[in-house]
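Novice: what follows is a predicted structure for the sequence shown.
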Amino acid sequence: MTGHIRGSAGSTGVGPAAACSPSLHAFARAWADAVAGTSQVTRTAAELTDLLYDLAGTLYEALCAVPFSAAAGRHVGRALVDAQLATPEALSRSIATLTQLPLPDCPPALPGLPEQPDLAERLAALQGAVAAGCMTALRERTQDEQESVQRAALSARIEAARALRTSEARFRTMFDEAALGIAIADPNGFVVEANRALAQMLGRPVESLRGRDLTVLLGLDPRESSGELDAVFASAGFNTLSSMSSMSSGDALFGPSAGFPGRPGLAGLAGLAGTPGAPGIPVPGPSVPPGFPAAPAPGSPVPPAAPFPPGEAAFPPGGAGAPGAAAGAGAPGRTGHSRVDRRLVRPDGVSLWVQLTLSVIRDERGEPLYRIAMLEDVTERHELHSRLLHQATHDPLTGLPNRSLLYGRLEKMFSEPRPGDRFGLCYLDLDAFKVVNDAAGHDVGDALLCEVAHRLTQRLAGPDRLVARMGGDEFVVLVEHTSGPQDAVEVARQAQDALSDPIEVAGQLMSITAGVGVIERPVEKAGPAEAVRAADITLYWAKAQGKGRLAVFDEERNARQVARYRLAGSMPEALRHGQFFVHYQPIVEFSERRAVCAEALVRWRHPELGVLGPGHFIGLAEDSGLIVELGRWVLEEACRQAVAWAHAAPDGHTPLVSVNLAARQCQDDRLPGQVERILAETGLPPDRLQLELTESAVMDDHGKPLRVLWELSSMGVRLSIDDFGTGYSNLSYLRSLPVNGLKLDRSFVHGLGAAGLATDPVELRIVAALVQLGRALGLTVTAEGVETELQARRLEELGCDLGQGYLFGPPSAPGPTGPVQL
């Protein structure tokens, strides 16, 4: 097996494992150190590292395989068994070490795949597959041993006539020294022989087991008869429990049966199969092997077995689990068998898990000759599986259920909904946890997370609740059987209250708060992924409000956000397909009441939503970075239009065109070159272009004018500060900026006599101050949002140069000879 893995993963040297060879070598050495000394096979450190390097490479390549399959994990598990590295201690160390397997950089998602694979989930699946592969190989090895016993018995039967004494000695040695506990009973079910291994498992002398009813010995109470129990016995050729006489419950040796959780028959072994005349098994006739009592004839009376002495049988009665595979029940010369896992509690209180195999051996006529029960101690295997299951479903740091267990609980809840049942999810995220990690270190951060987990569990855990850690500083509380949103909100407030007291970590008192997103809805209207996604979105809303805030899911708000997300996703395609267009609004000189400039304003002709104004999509473009490409397109369109107006004008005069620039465009060092190229291609003179920038856009991160502004100004392009007075105004730098004008925000103009409103004297004084400031700096002052004649007169009286607003004309398609005229 390992040779095949080495050839497939290491021969070409071009796969993901080859690309990560140094990391895999380091991981293989760590793995070898972890399992060193756990195998009876002697290997050098280099040999063990080479072996594990091949296995690590197989798992590493499986992480990015498309489609993903955990089969590689099973192959690795089998390889560990073949290499004698599958003792419980070695397997446990291997599974723990695999959590450190280097994660590859997978290629981008392929067509048809919605997103890149979750490597952590794949690694967990591979860990489980490794464990499953080991256990499967171990089970097959045990089955091979049992089959070997059967073959030996069948082979010895041929030699029984001439070598009966030799075969009896061979069987007696095998029977007495077998690691499996074995009991042989007569056709009526009374034990005629038991080996030392069985006596040790039961904690009793061999002599005390002979003559006992096999059903009593196994703790199978006919009063608890069921179809499953009858099937176990019937498949092995036994009488069904319902036909047996009752027994004393104090004689039971076994507790309730159970298969491994979620893995029926995982530890199952093949039953010991035999045929009449096998070594140590009497052949019908006068000759019976020495050391075995003669089997009573079918139907002959058998003296009842006395119960165990009072006070010694301290084992609770229980039923059998699901039957295993049956084979050949009732066929002459063949056996039937069935298997079940059961818990055994000995008189000394020690609890064991065993696998019970029931078989029957028949004579040539098909009549039961002997009944056999075999027990294998699978306690270590059961405990290993329990540990692995816990590791796969719980967070290793806090011990809380992890994402996998939470989704499993949700899947169960959604698959079995009760009418009218509701549930809630509270998604928590600690505020400023990164600051704790960066300032105090990850050890302190981990200790803080453990204390948070403890407080949440102490305060919130209950039969209808589950507290889980999603990863990082995120926790989720599942609340089942709620009566309405108030139940989930109350749990969220309890979670916040649990964190209200300062937490002492490493001698430091820390105050921690958490934002919480809450959803509550009917079970039948949700699914696991949708519910967690909705809670996560709501958490984002809560975090946006500040620290320690709580938000409840709102369907309408979510629908609006989904619509915005879809709108943002369609913008690149819209730009490529020419769905954007430009309208122009005139900027008028107050003294002459004539248009001297036109501002370019972009619009989107959406195929489904109609014409959208900039308020619907400019913010999305800025968030996505598309504003740079969109702004460049608007600039090109505006320059071409200005040149077209110049060609159509009788006097050939080129009007001034004004274009807005976003902050991200101003921070792009390529902007001056792009403007210069556009001016050259369109033929627009630089002094006929005005670029409008906000106050925040003209300063860099240190509060100084951006270098690109000076380059644009040196080209002759006019610069104007848009929405002046609404942002951060650094007046000491304002006088040194290479700008030509200021544009007062419409909020100031509104107070100068909007329709139906009187003039606000405070606003009047503010506007007067701003106008005087602009004039003092030698800048052209433009007021936007002018809608009434009263506002226009006030602004002209205050010395404002230009005005823009619906009084002079709305944004509209370009006219043939210029912007809209008065």
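Specialist: Received, thanks. Note that the structure is a prediction, hence the values are computed from the model and not measured. Residues are numbered from 1 along each chain as shown.
Novice: alpha carbons only for contacts and neighbour counts from here, please
Specialist: Noted.
Novice: and the helix ranked longest in the chain, how far from the chain's centre?
Specialist: In the chain, ranked by residue count with DSSP state H as the criterion, the top helix is helix 119-177. Remark: helix 119-177 is offset 40 Å from the chain centroid, using Cα atoms, centre = their mean, to the nearest Å.
Novice: also stretch 685-704?
Specialist: Offset of stretch 685-704 from its chain centre (Cα atoms, centre = their mean): 46 Å.
Novice: and for stretch 796-805?
Specialist: Distance, centroid of stretch 796-805 to centroid of chain: 60 Å (Cα atoms, centre = their mean).
Novice: end to end, how far does that stretch reach?
Specialist: Distance between the boundary residues of stretch 796-805 (Cα to Cα, to the nearest Å) amounts to 14 Å.
Novice: who's in contact with it?
Specialist: By Cα atoms under 8 Å, 6 or more residues apart in numbering, the residues outside stretch 796-805 that reach it are 585-591, 768, 771-772, 780-787, 792.
Novice: ok, and here's another one to check against it:
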Amino acid sequence: MAEESRAQADAEREALVHRFAAFYDAAPIGVALTDRDGRIVDANPALAKMLGRQVDDLRGTPVTELAESAADAELIRAAFADLGTVRRPRVREPLDLASAEDDVPVRARLTIAGLPGSEREPVYPVLMFEDVSELDLLHETLRRQTVHDQLTGLPNAGSFVNRLEATLAGSADGEQIALVYLDIDGFKVVNDGLGPGAGDEMLRHVARKLRAVFTDHEAFLARLSGDGFAVLLRGNLTSTDVIDLVEEAMAELAEPIYLGGRGVGVSVSVGIVVREAAGQTQEDLHRAAEITLHRAKENGRAQWMLFEPELDRWDRRRYGIGAVIAGGLENGEFEIEYQPTVKLDGSNEIAVVNAALRWNHPEHGQLRPREFYPLADTTGMTLALGRWLLAASLRQAAGWRAEFGPAAPDLCLPLPNRLAIDSNLVGLVRDELKETGFPPGKMRLCADTRALLDPRGEALEALSVLSELDVQIAMVVTGAADLELINAQKLPVGFVVVSGPLVDAFADDEPDAAGARTHLATLLRRCRELGLHRVGAENVRGLEHARRLREVGIVAARGPVFGGPVTSAEVEALIRKNAG
């Protein structure tokens, strides 16, 4: 019975050895068995394949000779030393193994452990090599995608910020730093007109040109976002050095690029900041470069601008105002002011009051429309301001109408361009007239040719519909040519307001104003031919100015001669005075 049990145990051990041998041969990782001197006793097929060698060739080879470099060999040697003292598995950082088939080393991760042995050889070292070449390649690809722009191959915005912060931290005393921010002008036209493929090729083209130009001063280029690029320069440089490079880049980009056989011009707007690196922060430099770039774009594009402290302070104020328009509207900081338009027939009767917004800013005091409307266009708040002005002015005008009856003046609402082209203008006006009960015939909407000709809107159609609702339409003109739009489009204009040099020419009796006066006479004659007999003027400065305008046919005027803008309460006082 005992012999039978021993035979069964021996069979099980032999089967176990066979299973281990099969596992050893089939293991996907490379395994090498060594003696305690580090010579390979045996290796499995996976290790041989990994190294491009035969198993027989590996036997007897010192395991350190598998290493690609002396440092990697020392790593294996240290692992053996640790195994002899600690007697536990040791996982090493990746190391490079020499490949017999390829000049490129094999990136592997080593684990060394000791198999139990005999009294003579208490530990049999076993080394396991895991091929991590593809994994490392994946990690590198992911890392590059994280820090690089895939389209252009340039570092991305995150990399640029990191480099800028590192540069500032490591800068020497007196070292200069320069930021160059570039935006492609009209990129949306190319992207939308020729397709995203053309836009992508243009971005790659710009990246190549910038790489070719910005090679000195440790230049670091990046694509920030969309059509925006940035360059960081450092060292012994001046504003002139940077400007020369920028102008060279602009000249290189000016040569047409052919996209699908069509030549496309490339121009850029550029903001430049050059400062001593000491004491600067990444945030301040970024903001300065951004604002300088915006100024270049506002001034006509296709040009560079250099950061100037005085302009920067002004821009900070402007952008600070624009950023909080929504809050000002929510907090009740806006109110309406009115500019009276007075008849020039000697009665001094107020024919109409022109409504406009005034902002009582908690920090900057009283702000006029010209100080915040351009910023509202940028931030998308023009429509909200226009709607509020429409609703609030109609409520006030309805109150005057209820109290004073026919003595109350008409209400004129100059339409901000964004409101004039809004597709919902008719609905807005109709709803507010219904809500307030204000008579449509006592309301005037005033637009200029810029709004009427805007291709994005439907101002012409909207004004025609509002005219059918009995709303009066007024048009601001600066010359006789503007009247032809009325004639060509058959606009239902009832009032014409003359503005600009034609009016200013009558302020003083100067010989060089004769041409403008002749032009105004032509304009008034054309108005009569079109049946437009109610022609007013704005920015009338004095009584003599008003008299001269009345003599040539202007019937009403507004401006400094009749005082400045007034509040709703002051309008009520003027109505009472005129009625009395």
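Specialist: Great, that's in hand. It should be emphasised that the depicted structure is a prediction, and the values quoted were computed from it without experimental measurement.
Novice: could you quantify their similarity as a TM-score?
Specialist: Remark: TM-score between the superposed chains equals 0.75 [TM-score structural alignment, normalised by the length of structure 2]; 556 aligned residues with a Cα RMSD of 4.8 Å.
Novice: what's the next secondary structure element after the longest helix of structure 1?
Specialist: The first helix or strand that comes after helix 119-177 of structure 1 along the chain, using DSSP states H and E, is strand 181-185.
Novice: in the helix or strand just after that next one, what counts as buried?
Specialist: Downstream of strand 181-185 of structure 1, the next assigned helix or strand under DSSP H and E is strand 191-194. Neighbour-count burial for strand 191-194 of structure 1 flags 191-194 (criterion: 16 or more other Cα atoms under 10 Å).
Novice: ok, average deviation of strand 191-194 of structure 1 from structure 2?
Specialist: Aligned to structure 2 and superposed, strand 191-194 of structure 1 gives a mean residue distance of 3.8 Å (mean Cα distance after the TM-score superposition for structure 1).
Novice: please state the offset of that strand from the chain centre?
Specialist: 54 Å.
Novice: about what we covered before: which of the contacts of stretch 796-805 of structure 1 are buried, as a PyMOL select command?
Specialist: Listed next is the PyMOL selection for buried residues among the contacts of stretch 796-805 of structure 1, using 16+ other Cα under 10 Å:
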select buried, resi 585+586+587+588+589+590+768+771+772+780+781+782+783+784+785+786+787+792
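Novice: in helices, which of the contacts of stretch 796-805 of structure 1 fall?
Specialist: Secondary structure defined by DSSP H assigns 768, 771-772, 792 of the contacts of stretch 796-805 of structure 1 to helices.
Novice: I'd assumed residue 143 was in contact with residue 155 of structure 2.
Specialist: No: at 11.4 Å, residue 155 of structure 2 does not count as touching residue 143 under the criterion of Cα atoms under 8 Å.
Novice: and those two? which has more neighbours close in?
Specialist: Just comparing residue 155 of structure 2 and residue 143: by other Cα atoms under 10 Å the higher neighbour count belongs to residue 155, 22 against 11.
Novice: check contacts around that one.
Specialist: Contacts of residue 155 of structure 2 by Cα under 8 Å, 6+ apart are 147-149, 221-223.
Novice: repeat for residue 581 of structure 1
Specialist: Counting by Cα under 8 Å, 6+ apart, residue 581 of structure 1 touches 602-605.
Novice: could you see which of these carry over to structure 2?
Specialist: Contacts conserved in structure 2 for the contacts of residue 581 of structure 1, using both residues aligned by TM-score structural alignment, their matches' Cα atoms under 8 Å: 603-605.
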